[in-house]
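Colleague: got a sequence here, can you model it:
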Amino acid sequence: MITPQQIETILGQTIDPTTGKDYLASKAVHNIQINEANVTLDIQLGYPANSVLETVRQQIEQALSTLPGIGSVTANVSSHIIAHSAQRKLKLLPGVKNIIAIASGKGGVGKSSTAVNLALALAAEGATVGLLDADIYGPSQPQMLGVSGQPHSPDGKTIEPKIAYGVQMMSIGLLIDVESPMVWRGPMVTQALQQLLNDTLWNDVDYLVIDLPPGTGDIQLTMAQKIPVTGAIIVTTPQDIALLDARKGLKMFEKVGIPILGIVENMSLHTCSQCGHTEPIFGVGGGEKMSQDYNVELLGALPLDIRIREHTDAGKPSVVAEPDGQIAASYRTIARRAAAKISDMTRDYNDVFTQIVMEDN
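Modeller: Below is the predicted model:
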């Protein structure tokens, strides 16, 4: 007779390639049903995983088929994304489960193109995603997503996000003239960010990706103090100067209690389109060295590829322009790894516990 304990023993030795943990430790195993020698069970992943659901199903079924005397094995694999607690127990935003901040220590490292492609990659993997352009001085997401026109306000107080390739997005760039400079002091900028974030009618978003401006200034401080951030991703290039600034950004998030989901190394290698020669223009191994120094995960490395620039300039980022290409695959892998890191974090129980109100009669 096949027993549930035998099933759990096998799954306790089977490793999820995305999380690096076994399925039992990840609490992904549910509803084990045994009918004579036939086994049916549910595997519920805590991160969006459309592109690997079939791979996981085959992995589980092949692992269990090694049990002596087992008959058919049916694994139903799905994803279930829940809300996780933020720094200092800040209350979550209405309509938003998790917030991912995309940051860099300096400009020019490809942070915005990484942010938009990661948002689209999360959506492609099956999540409901929002994207907030928090770079008030230099908003670029409207052009990168090919979005224009002012957003609609149903009541004169709130605004509805624009939808681009299935992603809900909002940017100050949609509310001002494209050529108007934002000559604002810090308090005005942080107030504008909070209004964009809180007044947008986000609709049941699993992950809200926030594209931060470079550096460690007013916007970042406001994020730490008033916005419930689930985790941050640091974008850098292998160049020593970029890494120096990226380290400052990472330390800033550590000091304010925001978990670091990992590091993305952008512009790692350049492949010549004419001869195919590959060359590390900005250096080698910088992101990996930084991840080792600070004990955080290197989520992935992206190439210095002209198509990434061409796609975002055209308003159709690589994940949707070439969904089956290698660049899109890299973004989707990074997105899954980041979401898997979030799935290991503490759950937010504000929506579970009933509030008790004491009143004097």
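Colleague: from here on, contacts and neighbour counts on C-alpha atoms
Modeller: Fine.
Colleague: which residues of the stretch 101-250 of the chain fall in strands?
Modeller: Remark: strands assigned in the stretch 101-250 of the chain by DSSP state E, counting those that start in this stretch are 129-133, 162-164, 167-171, 205-211, 231-236.
Colleague: now do the buried residues in the second one.
Modeller: Counting neighbours by 16 or more other C-alpha atoms under 10 Å, one finds that the buried residues in strand 162-164 are K162, A164.
Colleague: show residues contacting that strand.
Modeller: L145, G146, V147, P151, Q168, M169, M170 (C-alpha atoms under 8 Å, 6 or more residues apart in numbering).
Colleague: just the longest one next, same as before
Modeller: Counting by C-alpha under 8 Å, 6+ apart, the neighbours of strand 205-211 from elsewhere in the structure are 81-83, 95-103, 111-112, 115, 119, 127-135.
Colleague: out of the strands of the stretch 101-250 of the chain, which is closest to R337?
Modeller: strand 231-236 (11.1 Å; C-alpha to C-alpha).
Colleague: which helices and strands does that closest one pack with?
Modeller: strand 96-103, helix 111-124, helix 240-255, strand 260-265 (3 or more C-alpha pairs under 8 Å, 6 or more residues apart in numbering; DSSP states H and E).
Colleague: this one next, for a side-by-side:
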Amino acid sequence: MEQENQASTKQENIPESNQIIFKILDANENCPGVGTQSAGKSEACAGCPNQTICSTGEAQKEDPALEEIAEKLNQVKNVILVLSGKGGVGKSTISTQLALTLAQDEKIQVGLLDIDICGPSVPRMLGLEGQEVHQSNQGWSPVYFEDNLAVMSIGFLLPSKDDAIIWRGPRKNGLIKQFLTDVIWEDLDYLIIDTPPGTSDEHISVVQYLKKTKVLGSIIVTTPQEVSLSDVRKEINFCKKTELPVIGVVENMSGFVCPNCDCESQIFPPITGGASKMCQDMNIKLLAQLPLEPKILLSCEGGKCFASEHPDTKSARIFQDIVKQVKEVARK
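Modeller: This is a model prediction of the structure:
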């Protein structure tokens, strides 16, 4: 009882502007969901900036673009989103190397879509900087890395690679929608979508836009440190709330492989148990633990497929195993 009084006193002493922030955070944690009868009407909705939209039913209205996107991506057999709660964990490395490794099989058609609007790194990692997107009456033609690997990124649309994208949410969402409706993806076995870190506008938009497409699921990338894992837990909860299947988690930078002796050592020790413990606690599959290896960096800088350049390395076998697991999920 005394603890409750203390908590109440602390809450009363918080400035009014900060109390609004706490209300928004509480609403986010206990959000009933936009598709429920209590949307915008429950106590958890108080203070949420979207309360009016939810309570009036505006949030439940279907975007006409969903049908158009479903028709445009009708020939895409599997859509995979690569997510991470935190930046700098190697998400784009996983996205590009996954696409390159899949494309080693010439019978497999692969697409790679970069929706990291403010920090597009896919063109650099594939050695495609300076390439241009061609527009016709049918739409935008993606840039082809190989005959069976098509790539699209805002990086191809910028006059200079150093230009900053200073956009608010609606404009970002508009471009993501355009990538899904105007790009000529044609017949793809896999469309891999590289997303920015976090659980914000771009993520909500792309999950909603893909609602009527063949989404295989998401691959979530983390590193062993707790500072990364804490954000990844939020990403997993985001997937659960949006009903986005999780294929599994890749723990990147899990150890370090010496380029001289090939010995492996721990640089970022998993003090709280790493991704393995997190996946066990959250009932999520651990796809792989990928070590930090200088050769992977060189492959990415040169726009090369690491698994084909260094097939005898441990990391190459791990990439091949990730691809194998993804194919198994796609066959189910």
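Colleague: the helices in the stretch 251-361 of structure 1, which residues?
Modeller: 286-294, 306-313, 318-321, 326-343 (DSSP state H, counting those that start in this stretch).
Colleague: tell me the buried residues in the first one?
Modeller: This means helix 286-294 of structure 1. By neighbour count on 16+ other C-alpha under 10 Å, the buried set for helix 286-294 of structure 1 is G286, G287, E288, M290, S291.
Colleague: now for the alignment partner in structure 2 of the last one: which residues touch it?
Modeller: Same thing as S291 of structure 1. Alignment note (TM-score structural alignment): S291 of structure 1 maps to C279 of structure 2. Applying C-alpha under 8 Å, 6+ apart, we find C279 of structure 2 in contact with V249, K285, L286.
Colleague: mind running it again at 7 Å?
Modeller: For C279 of structure 2, the contact set (C-alpha atoms under 7 Å, 6 or more residues apart in numbering) comprises K285, L286.
Colleague: next one: K241 of structure 2
Modeller: K241 of structure 2 neighbours (C-alpha under 7 Å, 6+ apart): none.
Colleague: returning to what we had before: can you put the helices and strands packed on strand 231-236 of structure 1 in TSV and add distance to I10 of structure 1?
Modeller: Below are these laid out as TSV (distance: least, C-alpha to C-alpha, whole Å):
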stretch	distance to I10 of structure 1
strand 96-103	32
helix 111-124	30
helix 240-255	37
strand 260-265	29
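Colleague: now the strands of the stretch 101-250 of structure 1 as a markdown table including distance to I43 of structure 1?
Modeller: What follows is the strands of the stretch 101-250 of structure 1, written out as a markdown table (distance: least, C-alpha to C-alpha, whole Å):
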| stretch | distance to I43 of structure 1 |
| --- | --- |
| strand 129-133 | 23 |
| strand 162-164 | 31 |
| strand 167-171 | 27 |
| strand 205-211 | 19 |
| strand 231-236 | 25 |
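Colleague: state the distance from T96 of structure 2 to K327 of structure 2.
Modeller: 17 Å (C-alpha to C-alpha, to the nearest Å).
Colleague: and for I296 of structure 2?
Modeller: 23 Å.
Colleague: same check on N5 of structure 2?
Modeller: In terms of C-alpha to C-alpha, N5 of structure 2 sits 55 Å off from K327 of structure 2.
Colleague: of these two, which one has the most company?
Modeller: Shown here are N5 of structure 2 and K327; by other C-alpha atoms under 10 Å, K327 has more neighbours (14 against 10).
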